[in-house]
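[1] Quick check, what structure comes out for this input:
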Amino acid sequence: MTSILLTVLGIVIFFVGLLVSIAWHELGHLSTAKLFGVRVPQYMVGFGPTLWSKKKGDTEYGIKAIPLGGYIRMIGMFPPGKDGRIEARSTSPWRGMIEDARSAAYEELQPGDETRLFYTRKPWKRVIVMFAGPFMNLILAVALFLSVFMFVGINKSTTTVDSVVPCVVSQSDNRACTAADKPSPAKAAGLQKGDRIVAFDGQPIADWATLSDRIRATKGAATLTVERDGEQKVLNATLTTNKVLKKDANGDPVKDEYVEAGYLGFGPASATIPLTFTESVDHMGVIVQSGVDSLLALPSKIPALWNAAFLGEERQADSPMGVVGAARVGGEILGLGLPMENTVAMMLFLVAGFNLSLFLFNMLPLLPLDGGHIAGALWESLRRNVAKVFRRPDPGPFDVAKLMPVAYVVAGLFICFTVLVLVADVVNPVRIS
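    Next up is the predicted model:
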């Protein structure tokens, strides 16, 4: 019963973090729109029926029933048609989409709003308004990630011995030792579980990455200075070569790729170690790059996601995950029974990852995403400047509404993908335990 309650509490905490993230995103749009004099009739967190709202000044602030998004409504998102009219004027389905979008942008138009329309603002101001929302998510993600890295830390291998490998066996063989195998250099040297290696060949060692590199670069005799039971001992080892996992640029082992390197033969213990500010920033850069790579790889993961959702195949650990899946992970985190600081760190990490995903996803230059409006404003600025250089008439504002048919197609694809992820998250969720 306690485990169930903790799981439910974890889901609730994640959704609170989700609502805060959405509200924070929309606050970026709202504050910059008001800064540039655009009238904003609505600021809403969630979709569907309104649960609570209050009007203050020009804006109605509220919370809706479905906590899966949010929005602000700005007057005049799109310019009027060439004839100056904003109502629907065509029976063509594609044209109707354009005119519907244009009409919606002028809902609640009041006397005096002619000077408070979004499309009348200079392109750079519109870029700021649309970028401010995703940027708020990026700020929150960076703040949460850095807080976790610097005040709690990350799980890292240390120079403390967790286990001693009894014999020399290639890591690619993945088999037990036999009587014919030679003892590992670590075992032959007398290395024991719990020893902390503080120097290698007389040179001080502060971290596992340095020690690992020194071992891989060495063949033959070497000395190990270890701390054991409060005393330092010097062990003599004769390193051999072995087939071991290759390291990537970040120093992490690459799955199923092997190289010949120096070999000692022990497994390092791991611990949660706080990072310095510089290390935290570097680690943050790795996470952002990983997020970009994951976003670009999203289409290639759809077949495996489909198979996991409908054919019962195993759900991959790096499979795309939606709000429901993330909420379930949040519930699992609280149910693991970890120390409080680790539990809090993992929940913050989950919310930070969600905010980073919101930033990257919204920066795609596609309508109806924020990045689509940013691209439209940049294109308008470019063509107006080109016209000025060649002394041509000002082409006027770029009519983003003309791209609404494409926006509906993109939105349809996003909805289909969201439904697919939702089904997979329900019937075959990603699990961390």
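
[2] rest of the way, CA atoms for contacts and neighbours
    Noted.

[3] Quick one: the helices in the stretch 1-150 of the chain, in order.
    Shown for the stretch 1-150 of the chain, the helices assigned by DSSP state H, counting those that start in this stretch span residues 2-35, 93-104, 123-151.

[4] and the longest one, what does it pack onto?
    Counting contacts by 3 or more C-alpha pairs under 8 Å, 6 or more residues apart in numbering; DSSP states H and E, helix 2-35 is packed against strand 42-56, strand 59-73, helix 123-151, helix 323-335, helix 340-362.

[5] ok so, going back, in a markdown table: the helices of the stretch 1-150 of the chain, plus distance to Leu224 and mean neighbour count.
    Below are those laid out as a markdown table (distance: least, C-alpha to C-alpha, whole Å; neighbours: other C-alpha atoms under 10 Å):
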| stretch | distance to Leu224 | mean neighbour count |
| --- | --- | --- |
| helix 2-35 | 46 | 19 |
| helix 93-104 | 71 | 19 |
| helix 123-151 | 31 | 21 |
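
[6] Now distance to Val329 too, for those helices, in TSV please.
    Formatted as TSV, the helices of the stretch 1-150 of the chain follow (distance: least, C-alpha to C-alpha, whole Å):
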stretch	distance to Val329
helix 2-35	8
helix 93-104	38
helix 123-151	18
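
[7] Which among these is found nearest to Ile66?
    For Ile66, the closest of the helices of the stretch 1-150 of the chain is helix 2-35, at 10.1 Å, according to C-alpha to C-alpha.

[8] before we move on, back to that, quick one: which of the helices of the stretch 1-150 of the chain is nearest Ala326?
    Using C-alpha to C-alpha, the nearest of these to Ala326 is helix 2-35, at 7.8 Å.

[9] now the helix or strand containing Ala199, how far from the centre of its chain.
    Ala199 is part of strand 196-200, with elements assigned from DSSP states H and E. With C-alpha atoms, centre = their mean, to the nearest Å as the basis, strand 196-200 stands 36 Å off its chain's centre.

[10] next up, for comparison:
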Amino acid sequence: MLAYIIGVVLFALGICISVALHEAGHMVTAKAFGMKVRRYFVGFGPTVFSFRRGETEYGLKWIPLGGFCDIAGMTALDEVTEEESPRAMWRFKTWKRTVVMMAGSVTHFILGFVVLYLMAVTMGLPNIAAASEPRQPVIASTSCARAATTSAQLNDTACPPGAPAPAKAAGMLPGDKILSVGGKPTPAWDTVLQIVQNSGGPTPITVQRGDRTLNLVVDIPRVQRLTSDGQVREVGMMGASTQIPPAYLHYNGATAIGATFSFTGTMFSETAQRLVQFPERIPAVISAIFGGERDPNTPVSVVGASRIGGEAVEQGLWEIFFFLLASLNFFIGVFNLLPLLPLDGGHIAVVWYERVRDWLRGLRGKAAGGPVDYTKLSAVTMVLVVIGGGITLLTVTADIVNPIRLQ
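    So this is what the prediction gives:
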């Protein structure tokens, strides 16, 4: 239980650090361009402490759920003093404002990349091919065909005296690729297992050995086995196994760079896919709140992610802990760039709308228009805030009453 609590706290702390660095990204780039940053705080609520360095106040607040960076004149509606006015953010060039607003998401991407790189050189990166591609029907070793009706017996690889070794007796060798069993093609190892388990007695098996094709006959016995659904059934067994691909791939300091970039690209693609599927998964979240089975692919809140992180630490699965932390950083980074207010992506969309609008006005010989009036967008912004708050409430509730758990 203590390990679980430590895991939850560590994961929540990781999220807080990520969000704090997100805001630091805004602050650093704004200062670099000469904008005035009034305040940079980690957390919300009452102030624990603060100090001023230069023109910026830095501090920590009691509720460590995020933070904020107060840049003078982020929009033309923001009140600025006479001294701040020349350095108001909305007065700066479009590309500079864009960089400042993108800096938060870019920080998340950098954090995610760093976490994945450190995983690559230590515990390894998840082997995506092993999860997505079927195992090839290539023999790695031969053994005996024995009964196993309990989990302990399944894990015991020793062969009892007199147990038959059908595949070995038929002349099957490691490296043989099984082309067919009983005349049925076997493109994958799962197909081999399915056919063999339904077979019994002398069964023709065609294998490829180097550049030769051999026709073997394997006398498949029927034995009692504990199957994946927890039931004991009589199945055919030939006493052969294939190589199980590693769940994680390890790299050195140099090769990890390319591998991490490649894996990051895959994660961006999966993140975009999750965002597209996000709305259609909300009904499943509602169903889970009222007792339905929780789909592991449904969205989770910070509460749910922290609980999974806690379970990962409790079970010693640190690779899942860090992978989840990297995934969350990528998701937050991409989500925050959606062209919706009040997200950073919404502000970027407004900035570029102003740019394109003024360019079109210039083509018609007109002067540039003024800054966008954010009051006209307040209704849409409020609707999106309410929707976002509602989704957050749903996911938090589901993560409390019916959480996703590690198997």
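
[11] care to give me the TM-score?
    Once the chains are laid over each other, their TM-score by TM-score structural alignment, normalised by the length of the second structure reads 0.73; 335 aligned residues with a C-alpha RMSD of 3.5 Å.

[12] nearest to Leu413 of the first structure, of the helices of the stretch 1-150 of the first structure?
    Nearest to Leu413 of the first structure, of all the helices of the stretch 1-150 of the first structure, is helix 93-104, at 16.8 Å by C-alpha to C-alpha.

[13] and the closest one, what other elements does it pack with?
    Applying 3+ C-alpha pairs under 8 Å, 6+ apart, one finds that helix 93-104 of the first structure contacts helix 404-427.

[14] The helix it packs on corresponds to what range in the second structure?
    Mapped onto the second structure using TM-score structural alignment, helix 404-427 of the first structure spans residues 378-401.

[15] check the fit of the matching stretch onto the first structure and give the mean distance.
    Once fitted to the first structure, stretch 378-401 of the second structure is off its aligned match by 0.7 Å on average (mean C-alpha distance after the TM-score superposition for the first structure).

[16] residues of that stretch that come out buried?
    Thr381, Leu384, Val385, Ile391, Thr392, Leu394, Thr395, Val396, Thr397, Ala398, Asp399 (16 or more other C-alpha atoms under 10 Å).

[17] Return the closest of these with respect to Ala32 of the second structure.
    Thr381 (29.4 Å).

[18] was I right about that closest one contacting Leu341?
    Yes. In this structure, Thr381 of the second structure is within contact of Leu341 by C-alpha atoms under 8 Å, at 5.5 Å.

[19] picking up where we left off before, Lys247 of the first structure is nearest to which of the helices of the stretch 1-150 of the first structure?
    helix 123-151 (22.6 Å).

[20] helices or strands up against the closest one?
    Going by 3+ C-alpha pairs under 8 Å, 6+ apart, helix 123-151 of the first structure lies up against helix 2-35, helix 277-296, helix 340-362, helix 370-389.

[21] From the chain's centroid, how far away is the longest one?
    For helix 2-35 of the first structure, the distance between its averaged C-alpha position and the chain's averaged C-alpha position is 16 Å (C-alpha atoms, centre = their mean).

[22] how about the counterpart of Leu30 of the first structure in the second structure, what does it touch?
    Under the alignment (TM-score structural alignment), Leu30 of the first structure maps onto Met27 of the second structure. By C-alpha atoms under 8 Å, 6 or more residues apart in numbering, Met27 of the second structure lies in contact with Val37, Tyr40, Cys69, Ile71, Val100.

[23] and the spatially most central residue of the second structure, how far is that from Thr266 of the second structure?
    Ranked by distance to the mean C-alpha position of the second structure (C-alpha atoms, centre = their mean), the top residue is Ser327 at 3.3 Å. In this structure, Ser327 of the second structure and Thr266 of the second structure are 11 Å apart, going by C-alpha to C-alpha, to the nearest Å.

[24] cool, Gly370 of the second structure as well?
    Counting by C-alpha to C-alpha, the gap from Gly370 of the second structure to Thr266 of the second structure is 41 Å.

[25] Between those two, which has more neighbouring residues?
    Neighbour comparison, Gly370 of the second structure and Thr266: the larger count goes to Thr266, with 12 against 9 (by other C-alpha atoms under 10 Å).

[26] which residues touch the aligned residue in the first structure for that one?
    In the first structure, the residue matched to Thr266 of the second structure (TM-score structural alignment) is Val286. Shown in contact with Val286 of the first structure (C-alpha under 8 Å, 6+ apart): no residues.

[27] circling back to that earlier point, turn the helices and strands packed on helix 2-35 of the first structure into TSV, columns for distance to Thr2 of the first structure.
    Converted to TSV, those look like this (distance: least, C-alpha to C-alpha, whole Å):
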stretch	distance to Thr2 of the first structure
strand 42-56	30
strand 59-73	26
helix 123-151	27
helix 323-335	9
helix 340-362	16
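
[28] out of the ones you listed, nearest to Ile197 of the first structure?
    Nearest of those (C-alpha to C-alpha): helix 123-151, 24.6 Å.

[29] what's the angle from the closest one to helix 340-362?
    Relative orientation of helix 123-151 of the first structure and helix 340-362, computed by axes from the mean of the first three to the mean of the last three C-alpha atoms, to 10 degrees: 160 degrees.

[30] just checking, next helix/strand downstream of helix 123-151 of the first structure?
    strand 154-164.

[31] So which other helices or strands are in contact with that following strand?
    Secondary elements touching strand 154-164 of the first structure (3+ C-alpha pairs under 8 Å, 6+ apart): strand 196-200, helix 208-216, strand 266-273.

[32] could you redo the last one with a cut-off of 10 Å?
    helix 185-189, strand 196-200, helix 208-216, strand 220-228, strand 266-273 (3 or more C-alpha pairs under 10 Å, 6 or more residues apart in numbering; DSSP states H and E).
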